[in-house]
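[1] Below are the sequence and a predicted model; questions follow.
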Amino acid sequence: MARMTKPPDDTGRVILGLDAAERAERRRQLLLDTALEMFATAGFAGTTIEALCQTALVGNKAFYEHFRNKEECYVALLQRCTERTFTRVVEAIPHDDVDEETTTRALVGALAHALTDDPRVSIVTFGVAGGITVRIDKLRRENRRGASSLVVSTWERSGDDLPENVGAIALAVIGGLFGLIGDELDRVDYRPDPSAVDELITNMGDFVLAVRRGMH
């Protein structure tokens, strides 16, 4: 396994208005931006560190300052995609006292758009960029459990008595929602048109609301 390379101690230098830490973070984000494109098009197995660095116009040494290997880069990219998706969903939670159906449709709409507006994000998130490792697959499952916690907290806002196995139900709902999104993206080769996304959001909302009715 490649070892992390310690970056040079130039913290006192300011170049183009950026100090060393800011320049390092800019390189890291550039590498992740490039990784998003390459993993989505060439796949995990088909992307090499050398090609990634050449495309990003970043030296191999800079890559190893941030990531130990290609898998760690993919993990960081997946985490970034997940965090941005969760942010969009949380921001969609209505602040007013609205009914549960309105809240549900707002949340599934935000989730659908977060995963379909940029086809590359959906490819990385759903792990279809071939050659995914056990560690990456485990992280994807952990992210789904995190999403299910958000579902539970949304249901708790209703004030209803929830079943003891609500966590398992929420996890199944997340799996179902991701299944609907994945099937639709696969059907249209990861390039859905607006009308297809609207129909997808309707189906996702109907699914979640049907589950909720079964819990009463």
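    That came through fine. Numbers count the residues shown, from 1 in each chain.

[2] Could you use CA atoms for every contact and neighbour count after this?
    Noted.

[3] any idea which element T104 lies in?
    Using DSSP states H and E, T104 maps to helix 100-116.

[4] For that helix, enumerate the helices and strands it packs against.
    Judged by 3 or more C-alpha pairs under 8 Å, 6 or more residues apart in numbering; DSSP states H and E, helix 100-116 is in contact with helix 70-91, helix 119-125, helix 166-187, helix 194-215.

[5] so how far is A62 from C73?
    In this view, C73 and A62 are 12 Å apart by C-alpha to C-alpha, to the nearest Å.

[6] Between the two, tell me which one has more neighbours.
    C73 (21 against 18; other C-alpha atoms under 10 Å).

[7] so that one touches L32, yeah?
    Yes - between C73 and L32 there is a contact at 7.3 Å, judged by C-alpha atoms under 8 Å.

[8] Quickly note the distance from the residue nearest the centre of the chain to E91.
    Central residue of the chain (C-alpha atoms, centre = their mean): T82, 2.7 Å from the mean position. T82 sits 14 Å away from E91, going by C-alpha to C-alpha.

[9] do N165 as well
    According to C-alpha to C-alpha, N165 stands 27 Å off from E91.

[10] which one of the two has more residues nearby?
    E91 (13 against 8).

[11] want to compare, so here's the second one:
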Amino acid sequence: MQERRERLISAAYSLYADLGFPDTTIEKLCAVARISNRAFYECFTGREELMQVVYNRCVRDNLAVVSKAVEQAPNTLLGRIEAGVAAYIQFVTEEPRRARILHLEVRRAGDCLTSSRQAAVAGFTQIIETNLIEAPDTDGADPHLLVLGMIGALQELLIEWVLADDPPSVDQVVKTAVHIYRRSLGN
């Protein structure tokens, strides 16, 4: 059962990114995974649950990479910002399917992934609030809301990278995101 489940996760990772969540049917998933529809339902309740598993795995791996990068960064605010932002963007963009799942298909999947998206944002918010907030001069803005805004800005930069006919370079996305974070945190 575990082996079939992993084949389905692998198939979903490719199909959700290549065809998009709305156009990926259970039949297509089963054909790529080389299992029957009945076997699919022994592993997952539906393609939404499968998308949730794929998304959560990508988020878990990304959180680990970002946490490690921030921990190993120079012990300055700018050093931690640069390390965390670069690690996030490089992890997401080194595999374009991952970028598409994390920043586009999760939205196309709709309400079934709302709680997973909120948990992911909470995880990244905690990293930022724990490691990057050093009594910023926010002109009265709520620091937590500021962090949420910075996360949203980064998500939009990556959506642009995924969808643009002529996407910006990864280096340019990193530089832009670092600039946003630096300015938002008063550095």
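    Happy to help now that I have it. As the structure is a prediction and not an experimental result, all values here were calculated from the model.

[12] returning to what we had before: okay if I get the helices and strands packed on helix 100-116 of structure 1 as a markdown table plus distance to E142 of structure 1?
    As requested, those are arranged in a markdown table below (distance: least, C-alpha to C-alpha, whole Å):
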| stretch | distance to E142 of structure 1 |
| --- | --- |
| helix 70-91 | 11 |
| helix 119-125 | 12 |
| helix 166-187 | 11 |
| helix 194-215 | 21 |
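
[13] After alignment, which residue of structure 2 pairs with T202 of structure 1?
    Alignment note (TM-score structural alignment): T202 of structure 1 maps to K175 of structure 2.

[14] Can you give me the neighbour number for its match?
    15.

[15] picking up where we left off before, pull out the buried residues from the helix holding T104 of structure 1.
    Across helix 100-116 of structure 1, burial judged by 16 or more other C-alpha atoms under 10 Å covers 103-116.

[16] Look up the average distance of it to its aligned counterpart in structure 2.
    Aligned to structure 2 and superposed, helix 100-116 of structure 1 gives a mean residue distance of 0.8 Å (mean C-alpha distance after the TM-score superposition for structure 1).

[17] What range does that helix cover in structure 2?
    Using TM-score structural alignment, helix 100-116 of structure 1 pairs with 77-93 in structure 2.

[18] How about the contacts made by the counterpart of N62 of structure 2 in structure 1?
    Matched to structure 1 by TM-score structural alignment, N62 of structure 2 sits across from T85. Going by C-alpha atoms under 8 Å, 6 or more residues apart in numbering, T85 of structure 1 touches L111, A114, L115.

[19] Just name the closest of the residues you listed to S122 of structure 1, please.
    L115 (5.0 Å; C-alpha to C-alpha).

[20] Assess the claim that that closest one and G109 are in contact.
    No - the criterion here is C-alpha under 8 Å, and L115 of structure 1 misses it with G109 at 10.1 Å.

[21] show me the contacts for the residue in structure 2 that V173 of structure 1 lines up against.
    Following TM-score structural alignment, the counterpart assigned to V173 of structure 1 within structure 2 is M150. With contacts defined as C-alpha under 8 Å, 6+ apart, the neighbours of M150 of structure 2 are I180, Y181, S184.

[22] Top of these by number of neighbours, please.
    Busiest of the contacts of M150 of structure 2 [other C-alpha under 10 Å] is Y181, holding 25 neighbours.

[23] Setting aside sequence neighbours, what's the nearest residue to that residue?
    Closest residue to Y181 of structure 2 apart from its sequence neighbours, by C-alpha to C-alpha, 6 or more residues apart in numbering: M150 at 6.4 Å.

[24] Next: L8 of structure 2.
    Here the residue nearest L8 of structure 2, using C-alpha to C-alpha, 6+ apart, is A33, at 5.3 Å.

[25] what about the one you found, how many neighbours?
    19.

[26] do the same with T48 of structure 1
    17.

[27] Need the counterpart of it in structure 2.
    Match for T48 of structure 1 (TM-score structural alignment): T25.

[28] What distance do you get for its match to I81 of structure 2?
    From T25 of structure 2 to I81 of structure 2 the distance is 40 Å (C-alpha to C-alpha).

[29] got it, and R7 of structure 2?
    Taking C-alpha to C-alpha, one finds R7 of structure 2 at 37 Å from I81 of structure 2.

[30] do L148 of structure 2 as well
    L148 of structure 2 sits 15 Å away from I81 of structure 2, going by C-alpha to C-alpha.

[31] try L132 of structure 2
    Relative to I81 of structure 2, and taking C-alpha to C-alpha, L132 of structure 2 is found at 7 Å.

[32] now swap in E160 of structure 2 and tell me
    21 Å.

[33] swap in L145 of structure 2?
    In terms of C-alpha to C-alpha, L145 of structure 2 sits 18 Å off from I81 of structure 2.
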